[in-house]
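J.: predicted model and sequence follow; I will ask about them next.
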Amino acid sequence: MSLDTSRWRTPSNYDYTDDLNAPDVGWEWLRRNEDYQNDFDALQTAPTHTPALIERASLRWGLRFRSPAEPQRH
């Protein structure tokens, strides 16, 4: 996952951040973090999502993964 950083200094590209809540700001930081990108790539390319990989992501990044059978909360 490689981000396009060519226009990061253009203020209008970040107007949307004025309305972000705390979790959204966290996601904006997290998705730009190279270590997170590497871990995400490892999860995406793993033949199966083993409990060890999921546990590592959970502990390292504070993420929780919903079970496919678990209903969404709104």
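T.: Cool, got the structure.
J.: going by C-alpha atoms from here, please, whenever you check contacts or count neighbours.
T.: Noted.
J.: got a list of what the residue nearest in space to the middle of the chain touches?
T.: Central residue of the chain (CA atoms, centre = their mean): Arg31, 4.6 Å from the mean position. Under the criterion of CA atoms under 8 Å, 6 or more residues apart in numbering, the contact list for Arg31 reads Gln37.
J.: take this one as well and set it beside the first:
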Amino acid sequence: MLSINWRVTAAYGYAEVIPPADFAWEYLRRHEVYHRDFQTISRVKEPGAADLETFAHRWGLRFPM
């Protein structure tokens, strides 16, 4: 379980003015299943393109080419 206190509203005032991508990251970085998936794929020395595509698609990620 993550140890982030989401109920401290003063810590999130900046969320009203950040771009949508940054707001999405604020959500994603707190998601336990994302953390588990990231740990799994990051343990692979050279993940295959299909694995990376599946990971990116599942979490709505886009990477610059």
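T.: In hand now; what should we look at? It should be emphasised that the depicted structure is a prediction, and the values quoted were computed from it without experimental measurement.
J.: care to give me the TM-score?
T.: TM-score for the superposed chains, counting by TM-score structural alignment, normalised by the length of the second structure: 0.74, backed by 65 aligned residues with a CA RMSD of 1.9 Å.
J.: to which residue of the second structure is the residue nearest to the centre of the first structure aligned?
T.: Matched across to the second structure, Arg31 of the first structure falls on Arg29, judged by TM-score structural alignment.
J.: do the same with Asp15 of the first structure
T.: Using TM-score structural alignment, Asp15 of the first structure pairs with Gly13 in the second structure.
J.: so its match, which state does it fall into?
T.: Classification of Gly13 of the second structure using DSSP: H, G, I helix; E, B strand; the rest coil returns helix.
J.: so what's the residue count around Ile41 of the second structure?
T.: 15 (other CA atoms under 10 Å).
J.: typo on my end, Leu59 of the first structure
T.: There are 10 residues near Leu59 of the first structure, going by other CA under 10 Å.
J.: and Arg43 of the second structure, by the same measure?
T.: 9.
J.: how about it, what's its partner in the first structure?
T.: Checking TM-score structural alignment: Arg43 of the second structure goes with Thr45.
J.: got it, and Ala56 of the second structure?
T.: Match for Ala56 of the second structure (TM-score structural alignment): Ser58.
J.: superposed on the second structure, where does whichever helix or strand that match is part of end up, distance-wise?
T.: Here Ser58 of the first structure, judged by DSSP states H and E, is contained in helix 51-61. In this overlay with the second structure, the average offset of helix 51-61 of the first structure from its partner residues is 1.4 Å by mean CA distance after the TM-score superposition for the first structure.
J.: how distant is that helix from the center of its chain?
T.: Centre-to-centre, helix 51-61 of the first structure and its host chain are 13 Å apart (CA atoms, centre = their mean, to the nearest Å).
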